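Novice: give me a 3D structure for the following:
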Amino acid sequence: MATAPLPATPAGAASARSAPAQSAPCPRPAYAAAAVLLGSFLVGFDTRLFSIGLPDLRGAFGLSFDEGAWLSTIATAPQIFIAPAVAWLAATFGVGRVLFWPSLVYALISLAIPFVHSWELIALLHGLRGLLLGVFIPATIMIIFRNLPIRWWVPALAIYAFRLAFSQSAGVAIVGFYEQYMSWQWVYWQDVLLAPIIGILVRLGTPHEKVDTALLERADWGGMALLGSGWALIYVAVDQGNRLDWLQSGLILTLLAAGTLLVAGFSLNELLVRTPWASHKVIASRNVIGAFILILCFNVASLSNSMLIPGFLSTVTGLRPEESGWPIFLGTGLPLLAVMPLAVLMIRLFDARLTMLIGFLAFAVAARMGTGINHEWSGWSFLPMLLIQSIGQGFTFLAAVVYILSNSSPKDATAIAAYVQVLRLGGAEISISLMATLLRMREQLHSYLLGLHIPASAAETAHAIAGFAAPFAGAGGSAHLAQARGVAALAATVSREANVLAYIDAFQISYWGALAGLLMVALLGAAPRGPLSPRY
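Specialist: Reported below is the predicted structural model:
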C-alpha cells in the first residue's frame, strides 16, 4: 500500500521499527505544508461561515425557513458521502490529481453561487460544492503521510487540529466582518482566491505520481459506495430530525432505516470481498476503538465552545455575529496560537494520553462553569470559560489523532483514514443535531414548568403585568394595548429564562462528555514504540 501512517511495532521492539513506506520524496515540503494549512482552513471556515451566516443567506436568496434548513443539509451531506473514499482515491490516483482539478472547480462554483436565484440551481450548486469540500481535508491529510518527512508530521497534524478549533472561534467574527463591512457574497467569494492557491501549492509541493493500477484493479467500489451513502442518509435524517419531529416523520424513519441498512451492507461486504477497502479488523484493537470513542467524547465536550456559547449569545442575549464574534475570537481563537505549539511539545516529550487528559480536564472545568450562567451574561462574561476551552480544543483532538496513528500500521492506512473521516465529520454533525434537539425539548419543558408558577389569577402575576405594561401606557396607547404588550413582555421573560435553563442543561451534557473522555483516557493502553513515540 502506498499510503503510510505510522507502523505499529510490538512492545520492546523499538530497535526493529522502520520508517513508514511513503511515495516519492516531496520536492518542496514547505509548499506541501502550506497546501495542508490552506486546505484545512478552507474547509473549517467554509463550513463554519455557512452555518453562522445561514439566516442572512436565506434572506439574500429569498428562501423560506424550510428551504434554508434543507440547503444546510444539502451542503453537508455530500461531504460525508465522499470523505471516507478520498484517502483511497489519493492513494490510487495521487494527491495532486485528487486536489488540483477539484480546487479549480470549487472556485468557479463559489464564484457563481451568489448570482443564482433559482432554488433548484442553488441546491444543486451547494451539493456539488459540498462534494468537492469533502475532498480537501482527507486529501490534505494524505499529503502529510505520503509526502512530508516524519519530523513534520506532528506539526502538520497540529495545523489540521488547529483549523478545527480556530475556525469555530474565528468564524463568528469573520461572518460579522463580511456582513458589516463588505457583503454576504464574500462567504463564497473568499474561496475564489483561496482554492486555486491550494491547487497550485499541491502541484508545486508534491511529486508527480503514477496511477496505482494494482489498487485500481482490486477497488472495493461497493464498500465505498455503501459506507458513504449509508452515513450520508443517516446524517440527513439526524439533521432534519429536529425540524420534522424525529420518529413522527415518515421521511426520517425511511432515511434512518435505509442508512442503517446500507451501513450493515457495508459491514457484510467487507467480510465477504477478497480485498476489503476498509476491513473492520483495522480498528479491532482496544487502543484504536478507545481512541475513536475519545473522538466522540471530544465532539460532545467541544460543543460547549463551538455551539453553546455562540447559541446563548444569539438566542438569549440577542447579539449578532459582529457583536459576539470578538469575545469568542479573543477568548479561544487567539490563545490557540500559543496553545497548539505547547500541545505539539507535550506530545513530543510525553505520552499522548497525558495531553488528552489535560484537554478533557479543561473541557470539564469550562462546561462546569457554564452551568452557572444567567441572562445577564454578555460575550465578555464568557472570557474565562473561553480561555480554558482553548486548552481543551488545542490539546485533545491533536493528541487523539496522533495516538490513533501510533497504533496503526501502513497497510491499514486507507481503512483507518476512512473510519477517522466518518467519525470526525459524521460524529460532529450528529452531535450538533442531537444537541439542538435537546435545547428545543428542554426549553419547552422549562417554559412549561415556569408557567406553572405564573397563574393568571394571582396578584403577583397581575402586578408583574402592570409593571411591564407601564412603559407602554405612558406612550399614549390604549390601556388594552398596553395590557397586551405587558403580557407579551412577561411571556418573553419566561421564554428567556427557559432558554437560559436549557443552555445550563446543555452545558451539563458537555460536562458529562468531558468526564466520559477522562474515563476513556484512563482505560487506554500505551501505544507501541514508533516514530511518533515520546522522547521520555
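
Novice: drop to CA atoms for contacts and neighbour counts, all remaining ones
Specialist: Noted.

Novice: which stretches of the stretch 1-150 of the chain form helices?
Specialist: 29-61, 65-93, 95-112, 119-147 (DSSP state H, counting those that start in this stretch).

Novice: check which residues of the first one are buried.
Specialist: The one in question is helix 29-61. Neighbour counts using 16 or more other CA atoms under 10 Å place 29, 31-54, 57-58, 61 of helix 29-61 among the buried residues.

Novice: what's the spacing between the residue lying closest to Ile289 once chain neighbours are set aside and Ile404?
Specialist: Using CA to CA, 6 or more residues apart in numbering and skipping residues adjacent in sequence, the residue nearest Ile289 is Ile283, 5.9 Å away. From Ile283 across to Ile404, the span is 10 Å (CA to CA, to the nearest Å).

Novice: let me see the contact set for the residue most central in space within the chain.
Specialist: The centroid of the chain falls nearest to Ala428 when counting by CA atoms, centre = their mean (4.9 Å). Ala428 sits next to 296, 299-300 when contact means CA atoms under 8 Å, 6 or more residues apart in numbering.

Novice: I'd like the distance between it and Gln444.
Specialist: 25 Å.

Novice: what does Leu438 give?
Specialist: Look at Leu438 and Gln444: by CA to CA, they are 10 Å apart.

Novice: these two touch, right, Gln393 and Met356?
Specialist: No: Gln393 is beyond contact range of Met356, at 10.1 Å (criterion: CA atoms under 8 Å).

Novice: one step back: which of the helices of the stretch 1-150 of the chain sits closest to Gly379?
Specialist: helix 29-61 (16.3 Å; CA to CA).

Novice: show me where the stretch 201-350 of the chain has helices.
Specialist: 213-217, 221-244, 250-272, 286-301, 303, 309-315, 321-328, 336-349.

Novice: secondary structure class for Gly372?
Specialist: Per DSSP: H, G, I helix; E, B strand; the rest coil, the local secondary structure of Gly372 is coil.

Novice: now show me the structure for the sequence below, then we'll compare the two:
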Amino acid sequence: MPAPAPYVRKPHAMMALYMLASTLIAATQGLGLNLITANLYQLQGPLGATVNETVWLSAAYLAPNVSLTLLLTKLRAQFGLRNFAEWAIAGFVTVTLLHLFVDDLQSALVVRFFAGAAASPMSSLAFLYMLESFPPEKKLSIGMSLALTNTAIAPTLARLISPSLLDIDDWNGLFMLETAMALMSFCAIRLLPLNSPPKTPVIETLDIVSYVFIALGLGCIAIGMTLGPFDWWFEAPWIGWALAAGALSLTVAAVIELNRTNPLVDLRWITSKEVLHFAGVILLFRLLLSEQTSGASGFFQVLGLRNEQMVVLYLVMLGSGVTAGLVCASILKPGRAPYIHIVALLFLITGALMDARATSLTRPEQMYLSQGLISAAGVLFLPPAMAQGFASAMKKGMNYILSFLIIFLTTQALGGAIGSSLFRTFVTIREKFHSSQIAENITLADPIVAARIAVLGNSYRTTIADPVLRQAEGLALLGSQATREANILAYNDAFLMTAVLAAMGLAFLLLHLAFNGLRARLAPAPASA
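Specialist: Reported below is the predicted structural model:
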C-alpha cells in the first residue's frame, strides 16, 4: 500500500469547506440506510408489503455494504484517489436517482442492493475529507472525533426528518432529500480535490478470489441476522442455511489468506491478543448501543407513538451527540482513551437504568435525560478506540491499515445488525415469558378481573346491545392491554440487561487499569549508566 500523501496546510476558509463537505457526505451516506430502518412500518402501504418483507430492504442494503470497503481500499490505491472519488460519487448519485422510480417491493429490493454497494465508498470519503482538514498530529484526535460524530448522529437525523419526507410522497419523498444531498456531494467532491498519494499497483488475482468469499460470508451473516428476529430463527430453515453458508465462506477465505505472501487481510495480526481485545471492546459497545437504535424507538412503537411524536426527543439526542463529539475532539489525547471510556460507560449505565423503570405512562419527555446520556456515550466511546487502533496499525505499516479496516467495518456495520437482532430476539423471548405469567392470573373467577372486563366492555354500550358480545369485546381489550404490558416489561428487562453488561465492561476496564498500574509499580527500575 502507498504511503499517505504529504500534508499541505490549507487556509482556514478552505479547511472549513472540507469539513462541511465531510459532514454533507456523511449525512448523505447515513440517511441511505437509516431512512429505511426508521420507517419499516410506514413503508408497508406504499410498497404493498408486510413488515417482514420490508425488512428485506435493510438486508439487501447491508449484504454488499458490510464488505465492499475492503476491496475499494485497494482500488483507491491502484487507480488514484481522485478517480476513485469521482466515480464513486457518480455511481452513488445514479443509484439514488433510481429510488425515485420505485413503486413496488421487487424493484425496491434491487435498488437497495445497489445502494448498499454505492454507499460503501461514501463512508471512506467522508472520513478522508474530514482528516484532510487537519495536520497529522490532529488527524487522530480532532479529525477522527468529528468524523465519527457525523457517522453516529445519522440514525437520529433520519428519524427526525422522516415524518416530513413521508408527507411529501411516501417512499419517493424519503429519497428526494437524499437525491438532492447526493448531487450536492457530487459538486463538493468535484470542486474540492483530496490530497492524493501516487498510484501503486496493489491488486492481485487472489485478492478478488478472497474478497468474493469474504463478501459472500459477511453478506449471508448480515441477511440472516437482519431477518432472524422477524421470520424467527427456528421457524425459517433458510436462516440457518444462510448463517452456515456465511461461516463456510469465511473459513475458505481464511484458508486462502493464511497461505498468501501478501494477504488481503492479515489474519495472524487480527487474531493477536491486542487486536482481539480492541475488536471485542468495539463489538461489545456496538451491541450495547442497540439500546438506543432498537430499544427506545421500539418501546414507544409498542405504546403507539410515531416518529413525529418524538421530534423533541430526537433533537435532544442529536444535540447531546454533537456536544459529546465536540468535547471528545477537545480532550482526546494519547493515554486518555481509558478514562474517556469510563465516562462513556457510566453514561450508558445511568441511561439504561433510568429507562429500565419505564411504564405504560412513560412518554418521550421522561427519556430526554436518559437517551441524551446514551447518545453522548456512543459518540464518546468510538473516537478514542478508533484512534488507538488506527495508530497501532500505522506503526505496523500501511499494509496493516486494510486489516484494521475489516475489524472496524465488521464491528460497526455487521455489529450493528447483530446488536439489533439480539436486542429484538431478547425482547421477544421476554415478552412471551411475561405474557404467560400475566395470562395465568387472568381468570373470570377473579372478581377484580371480572370487574375490569365489565368496565372495558361497557365502553361499547352505545354500539353493542348484547351483554355477551360486550363481555367478549372487553376480554379482547384486556388481552391487548396484557400484551402491551408484557412488551413493556420485556423492554425493561432489555434495558436492565444493557446496564448490567455495561457495568461488567466497566468492571473489566477498571481491573485492567489497576493491573497495568500495579505492574508498572512493581517493574524494576532501569539500571543507571
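
Novice: TM-score for the pair, please.
Specialist: Remark: TM-score between the superposed chains equals 0.89 [TM-score structural alignment, normalised by the length of the second structure]; 507 aligned residues with a CA RMSD of 2.5 Å.

Novice: so Ala385 of the second structure is in contact with Tyr339, correct?
Specialist: No: the pair Ala385 of the second structure / Tyr339 is not scored as a contact, 11.3 Å apart, by CA under 8 Å.

Novice: more neighbours, these two?
Specialist: Set Ala385 of the second structure next to Tyr339 and count neighbours by other CA atoms under 10 Å: Ala385 wins out with 18 against 14.

Novice: any idea how far the aligned partner of that one in the first structure lies from Val420 of the first structure?
Specialist: Under the alignment (TM-score structural alignment), Ala385 of the second structure maps onto Ala400 of the first structure. Distance of Ala400 of the first structure to Val420 of the first structure, computed by CA to CA: 11 Å.

Novice: kindly report the same for Val282 of the first structure.
Specialist: 12 Å.

Novice: helix, strand or coil for Thr483 of the second structure?
Specialist: When classified by three-state DSSP, Thr483 of the second structure comes out as helix.

Novice: state the number of residues packed around it.
Specialist: For Thr483 of the second structure, using other CA under 10 Å, the count is 20.

Novice: for the residue nearest to it when sequence neighbours are not counted, what are its contacts?
Specialist: Distances taken as CA to CA, 6+ apart place Ser435 nearest to Thr483 of the second structure, at 6.3 Å, with adjacent residues excluded. Counting by CA under 8 Å, 6+ apart, Ser435 of the second structure touches 482-483, 486.

Novice: and for Met398 of the second structure?
Specialist: Counting by CA under 8 Å, 6+ apart, Met398 of the second structure has contacts 1-3.

Novice: run the last query once more with 6 Å
Specialist: Residues near Met398 of the second structure by CA atoms under 6 Å, 6 or more residues apart in numbering: Met1.

Novice: Tyr211 of the second structure pairs with which position in the first structure?
Specialist: Under the pairing rule here (TM-score structural alignment), the equivalent of Tyr211 of the second structure within the first structure is Met224.

Novice: number of residues surrounding the residue nearest to that match when sequence neighbours are not counted?
Specialist: Excluding the flanking residues, the one nearest Met224 of the first structure by CA to CA, 6+ apart is Ala85, at 6.0 Å. Other residues lying near Ala85 of the first structure total 28 when counted by other CA under 10 Å.

Novice: tell me if I'm right that Leu81 of the second structure and Asn195 touch.
Specialist: No: counting by CA atoms under 6 Å, Leu81 of the second structure stays clear of Asn195, with 8.1 Å between them.

Novice: ok, these two, which is more surrounded?
Specialist: The neighbour comparison of Leu81 of the second structure against Asn195 (other CA under 10 Å) goes to Leu81, with 21 against 16.

Novice: if I look at whatever residue of the first structure lines up with that one, how far off is Arg28 of the first structure?
Specialist: Under the alignment (TM-score structural alignment), Leu81 of the second structure pairs with Val95 in the first structure. As defined by CA to CA, Val95 of the first structure lies at a distance of 14 Å from Arg28 of the first structure.

Novice: do Ala475 of the first structure as well
Specialist: On the measure of CA to CA, Ala475 of the first structure and Arg28 of the first structure end up 71 Å apart.

Novice: between the two, which is the more surrounded one?
Specialist: Arg28 (17 against 9).

Novice: need the contact list for that one.
Specialist: Gly205.

Novice: go with 10 Å
Specialist: Arg28 of the first structure sits next to 147-148, 201-207 when contact means CA atoms under 10 Å, 6 or more residues apart in numbering.

Novice: sorry, back to before: what do Leu438 and Gln444 of the first structure both touch?
Specialist: Each of Ala502 lies in contact with both Leu438 of the first structure and Gln444 under the rule CA under 10 Å, 6+ apart.

Novice: hang on, the earlier thing: nearest to Val365 of the first structure, out of the helices of the stretch 1-150 of the first structure?
Specialist: Short answer: helix 29-61, nearest of the helices of the stretch 1-150 of the first structure by CA to CA, at 25.0 Å.

Novice: any idea how far that closest one is from the chain center?
Specialist: 12 Å (CA atoms, centre = their mean, to the nearest Å).

Novice: could you give the angle of it to helix 119-147?
Specialist: Angle of helix 29-61 of the first structure versus helix 119-147, following axes from the mean of the first three to the mean of the last three CA atoms, to 10 degrees, is 170 degrees.
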